[in-house]
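**Student:** Fold the following for me, if possible:
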Amino acid sequence: MSVMQAINPATGDVIATYPVHTKGEVGQKLDNAARAFRDWSRTAIDDRAALLVKLAGVLEANKETYARLMTMEMGKPIKEARAEVDKCAWACRYYAENGPGFLADDIVKTEAHKAFVAFRPLGVVLAVMPWNFPFWQVLRFAIPSLLAGNTAVLKHASNVPGCALAIEEALREAGLPDGAFHTLMIPSGMVGDVIEHGAVRAVTLTGSNAAGRAIAAKAGACLKKSVLELGGSDPFVVLEDADLDKAAEAGAASRLFNTGQACIAAKRFIVIDSIAKRFEEKLAERLLARKMGDPMDDSVALGSLARADLRDELHDQVARSLKSGARNVLGGQIPKDAGAFYPATILDGVEKGMAAFDEELFGPVASIIRAKDEAEALAIANDSPFGLGAAVFTEDKTRGERIAKEGLEAGVCFVNDFVKSDPRLPFGGIKESGYGRELGIFGIREFTNVKTVVVA
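**Tutor:** Predicted coordinates:
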């Protein structure tokens, strides 16, 4: 029997071993989800909303257990893991309160007796989710999808199997009917067969660009709706009139959050040349102040990367950038201690053609790119295949709003703060960062049949 192993990346120890589902077991779970859809889709939306409130309570009651599980399986600092559970509970309550209104019939005035748009569930939605936010990534999809009346199956990342099963159990404890949510303990190679299954009506993926292309191609071949949230190399633009202390503090928080393993983390720091040296010094000071170590320690801000191979890949990107002419300001060396750790690192003099400019750095490495003025800064910011998030810092809020709205090519833009997701606001990217939206009113409508009804 094939198995999945959960390995603590901070120590290298095997935490637990889980059996992989057979093809027959997967088929049975998909059939169960299709059967559950018939009743769940007809359940009153107020009752579905009430279940989300119960789920929020389950999450909060088990916060410490879930947080420790996340930290053990993928190495995030324990205090960030607790905050992740809190954010999931917030999303539950937000959608419980606002989701029914988002899905209410939209009356359209025409010459007919009555015309309206209804938002009806599609059926079984497959979610292929990553390891970096093991609870949030799953629940930010599942909460609105389930509230809309869909059922769901989850293929989670293979290094967080315990989190995947814990989420399924939490939904069951909250009262979700049998079959309405299943975790599929399968390798990536089986995902194509799941998409082909007649029960699956749509698929959502958060992950790499390569995975996104494969999922999109398979879903397209099957004529099934897909939503993709892929990689990012988010620009963090610091203009000459910015508050440098505020910008440096936000930059450090963004670059080190989740040990730098976030698609929307600030990665390319594009700074006007006249202030670049001062900004770099302030950023370095703040990065150095953040402690790296045992992620179970409440005082630690920089935990382990999720796997040793990911740490090695990141270091290779740093080494290639230095070889191409970048300057090492801070960090850049693999620690000798055990675990998949990598220190906070700053590379200056980064230019197009270097790995630190062209590739996504999924770890605590900040690339400093200098620009002579606003126009050049925006040109550099947009000179990327990615378009997920972007931030700009300026004391002129009107200028910042104009840049965010008209100048930056990204799906999520922040002025004088770092990019973050919020249940109240749509989240997603453009270009090679994917398509479709999660969260907010747009997220709950993604996996619905936007149905026109006309009564003559």
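**Student:** contacts, neighbours, all on C-alpha from now
**Tutor:** Noted.
**Student:** buried stuff in stretch 324-341?
**Tutor:** Judged by neighbour count (16 or more other Cα atoms under 10 Å), stretch 324-341 contains these buried residues: 326, 327, 328, 329, 330, 331, 332, 339, 340, 341.
**Student:** got the contact list for the last one?
**Tutor:** Meaning residue 341. By Cα atoms under 8 Å, 6 or more residues apart in numbering, the contact list for residue 341 reads 10, 293, 303, 304, 305, 311, 334, 335.
**Student:** which two from these end up farthest apart in space?
**Tutor:** 293 and 311 (14.8 Å; Cα to Cα).
**Student:** tell me which element the residue positioned nearest the centre of the chain falls in.
**Tutor:** Note on the chain: the residue nearest the mean C-alpha position is residue 137, at 5.4 Å, using Cα atoms, centre = their mean. In this assignment (DSSP states H and E), residue 137 forms part of helix 136-147.
**Student:** mind checking the SS state of residue 328?
**Tutor:** strand (DSSP: H, G, I helix; E, B strand; the rest coil).
**Student:** Please give me every residue in contact with it.
**Tutor:** 322, 345, 346, 347, 348.
**Student:** make it 7 Å
**Tutor:** Listed by Cα atoms under 7 Å, 6 or more residues apart in numbering, the contact partners of residue 328 are 322, 346, 347, 348.
**Student:** this one next, for a side-by-side:
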Amino acid sequence: METVAKVSPIKTVNPFNNQLIKSFEVMTDEQINAKLALADKAFQNWKNVPKAKRAQLLRRVAHLMRVRKSQLEELATLEMGKLVKESRTEVELCAAIFDYYADNGEKFLADKPLETPEGSAFLCYEPIGVLLSIQPWNFPFYQITRSAAPHLMAGNAMLLKHASNVPQCAQVMEEIFLEAGFPEGVYQNLFIPGNKIDALLADKRIKAVTFTGSEPAGSAIAAAAGKYIKKSTLELGGSDAFIVLDDADAEQAAEAAVRGRMWNAGQVCVSPKRVIVEEGIADLFMEKVKTKFAGLKVGDPMDEQTDLAPLSSEKAVEDVIKQVQKAVEEGATVITGGHRINRPGAFMEPTILTGIKPGTAAYQEEIFGPVFMFYKVKDEQAAINLANATDYGLGGSVFSSNNERAVKVARQIETGMVYINHVTGIAPELPFGGTKHSGYGREQSPAAIYEFVNAKLIRVTTAESAY
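**Tutor:** The predicted structure is shown next:
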């Protein structure tokens, strides 16, 4: 008799105290197929819904997120551990993104006339079908929003495979879409393990995939999408450079660097991971950073006064500790921190590493935790060279009192985004995405809505000139 392996349930574990909150059963192949069939059927109707009506429903989602903000911010904090004040800001950002596409989507999707010497021509933008969205846990609502808002506005349907440690966040978003009045099947959540993704991508009803996560997983998804000739967008993290030029305000730069790195307990793709400072200001900058590190309050993420939350899981903190230990073995120096905090939960000390040498793991890898990698460099050109000495290219920052100089430096950094006198940020109207091994494609801004549409050319000529 053939035995069937038992599939482990999807679990919510609070990283503040490592207590199990809730479990969800993994969907069967039959349930997955039913979801796919419903999505495909829903798309056939949704693509014909007037854009103004789609916009109205997006506004309703934004409204409901604001109404249910207390519930949503608590869920995000319970499931992945982020500070509740950060969860609140995330929910507000998501509502703004839905409003942005509701306000602008119809304009973005309007026919675009093209100049041609004879007759007329234009592009029209048509949805392509059911999209698979695969998202990580670090921003459980924002990651959903930045893929769902533009692509649903464009007339596509969507299936979400969210990270396994934020199932309640995934579930509540499907509830909100339905409550807002979206037709059943246009947006659905899948409780499935990663090993089901290839079969989904092979299914003809899935037309494209958008993924945010690790480079190895993204490479596998891109390969599968290519195999089945399906469009993909990837955001694969980064090792962002935070350049402080010698004419910068040291206090402003230090405050931004520390707050940016401790944001979401260091679990942000665009946080300042490699802090590169010109030697003329480096010692002053570092003294200010150490003072700010010493003043950070570590504790309950539900407490509004807490500055540093736990990491998302026991595995997450163990992985970061191993990376720090390996960096030290390869010659780096820990200025402060470097250990777990002796208390329940997935807590790690705020850490500063320096003396990181080319060719070592820390020099190339992304460390996804509250670890500050500090580099002192001789001059501006050395800062640019170091910033580009990575396979990643997502975001970055340049601090200087001279904006013209900062922009000149920013133009030479090989990355998708550079912010001047600010950590890499997020706004609905600004494109988000990277280059090199950080992936391809753009989310947010007008650019996002064109990622998964058919830009169809229609050419009009007189009958006499048709040939």
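**Student:** Report the contact partners of the residue nearest to the centre of the first structure.
**Tutor:** By Cα under 7 Å, 6+ apart, the neighbours of residue 137 of the first structure are residue 129.
**Student:** which position in the second structure aligns with it?
**Tutor:** By TM-score structural alignment, residue 137 of the first structure lines up with residue 143 in the second structure.
**Student:** just to revisit the earlier point, name the nearest of the contacts of residue 341 of the first structure relative to residue 127 of the first structure.
**Tutor:** Distance to residue 127 of the first structure, by Cα to Cα, is smallest for residue 305 among those, at 23.5 Å.
**Student:** For residue 184 of the first structure, see how far away residue 2 of the first structure is.
**Tutor:** To residue 184 of the first structure, residue 2 of the first structure is 14 Å away according to Cα to Cα, to the nearest Å.
**Student:** okay, the two: which has more neighbours?
**Tutor:** residue 184 (25 against 10; other Cα atoms under 10 Å).
**Student:** There's contact between the more buried one and residue 155 in this structure, I believe.
**Tutor:** Yes: here residue 184 of the first structure reaches residue 155: they are 5.2 Å apart, a contact under Cα atoms under 7 Å.
**Student:** In the stretch 201-350 of the first structure, what residue spans correspond to helices?
**Tutor:** 209-221, 244-256, 273-288, 308-323 (DSSP state H, counting those that start in this stretch).
**Student:** how about the second one, which residues of the second structure does it hit?
**Tutor:** When you say that, I think you mean helix 244-256 of the first structure. With TM-score structural alignment as the criterion, helix 244-256 of the first structure aligns to 250-262.
**Student:** That stretch against the first structure, how far on average?
**Tutor:** In the superposition against the first structure, stretch 250-262 of the second structure averages 0.7 Å from its aligned positions (mean Cα distance after the TM-score superposition for the first structure).
**Student:** Need the max-distance pair from the contacts of residue 328 of the first structure.
**Tutor:** Checked with Cα to Cα, those reach their widest spread between 322 and 346, with 11.1 Å between them.
**Student:** Which of these two has more residues huddled nearby?
**Tutor:** residue 346 (23 against 20).
**Student:** what sits against the aligned partner of that one in the second structure?
**Tutor:** Here residue 346 of the first structure is matched to residue 352 in the second structure, going by TM-score structural alignment. Residue 352 of the second structure makes contacts with 334, 335, 336, 337, 371, 372, 373, 374, as judged by Cα under 7 Å, 6+ apart.
**Student:** How about the equivalent of the second one over in the first structure: what's its closest non-neighbour residue?
**Tutor:** Spelled out, it's residue 335 of the second structure. Under the alignment (TM-score structural alignment), residue 335 of the second structure pairs with residue 329 of the first structure. Sequence neighbours aside, residue 346 is the residue nearest to residue 329 of the first structure in space, at 5.3 Å (criterion: Cα to Cα, 6 or more residues apart in numbering).
**Student:** I'd like the distance between that neighbour and residue 252 of the first structure.
**Tutor:** Between residue 346 of the first structure and residue 252 of the first structure the computed distance is 11 Å (Cα to Cα).
**Student:** State the number of residues packed around residue 9 of the first structure.
**Tutor:** By other Cα under 10 Å, 25 other residues sit near residue 9 of the first structure.
**Student:** swap in residue 205 of the second structure?
**Tutor:** The burial count for residue 205 of the second structure: 16, using other Cα under 10 Å.
**Student:** coming back round to it: can you say which of the helices of the stretch 201-350 of the first structure is packed in most?
**Tutor:** Counting by mean count of other Cα atoms under 10 Å, helix 244-256 has the highest mean neighbour count of the helices of the stretch 201-350 of the first structure, with a mean of 22.
**Student:** could you check the angle helix 273-288 makes with it?
**Tutor:** 50 degrees (axes from the mean of the first three to the mean of the last three Cα atoms, to 10 degrees).
**Student:** Report all helices and strands that helix 244-256 of the first structure contacts.
**Tutor:** Here helix 244-256 of the first structure touches strand 266-272, helix 273-288, going by 3 or more Cα pairs under 7 Å, 6 or more residues apart in numbering; DSSP states H and E.
**Student:** before we move on, the earlier item: the helix holding residue 137 of the first structure vs the second structure, average offset?
**Tutor:** Using mean Cα distance after the TM-score superposition for the first structure, the mean distance for helix 136-147 of the first structure is 0.4 Å.
**Student:** Where in the second structure does the next helix or strand after that helix align, residue-wise?
**Tutor:** The helix or strand immediately downstream of helix 136-147 of the first structure is strand 151-155, counting by DSSP H and E. Aligned by TM-score structural alignment, strand 151-155 of the first structure corresponds to residues 157-161 of the second structure.
**Student:** That stretch vs the first structure, average distance?
**Tutor:** Mean for stretch 157-161 of the second structure is 0.2 Å (mean Cα distance after the TM-score superposition for the first structure).
**Student:** Pull out the buried positions in that stretch.
**Tutor:** Applying 16+ other Cα under 10 Å to stretch 157-161 of the second structure flags 157, 158, 159, 160, 161 as buried.
**Student:** do stretch 88-102 of the second structure as well
**Tutor:** In stretch 88-102 of the second structure, counting by 16+ other Cα under 10 Å, buried: 88, 90-102.
**Student:** which part of the first structure lines up with the longest helix along the second structure?
**Tutor:** As assigned by DSSP state H, the longest helix anywhere in the second structure is helix 84-108. With TM-score structural alignment applied, helix 84-108 of the second structure matches the range 78-102 in the first structure.
**Student:** what's in contact with the matching stretch?
**Tutor:** For stretch 78-102 of the first structure, contacts defined as Cα under 7 Å, 6+ apart pick out 45, 49-50, 52-53, 56, 59-60, 63-64, 67-68, 70-71, 136, 139, 143-144, 295-298, 423, 441.
**Student:** and that stretch, how far from the second structure on average?
**Tutor:** Mean for stretch 78-102 of the first structure is 0.7 Å (mean Cα distance after the TM-score superposition for the first structure).
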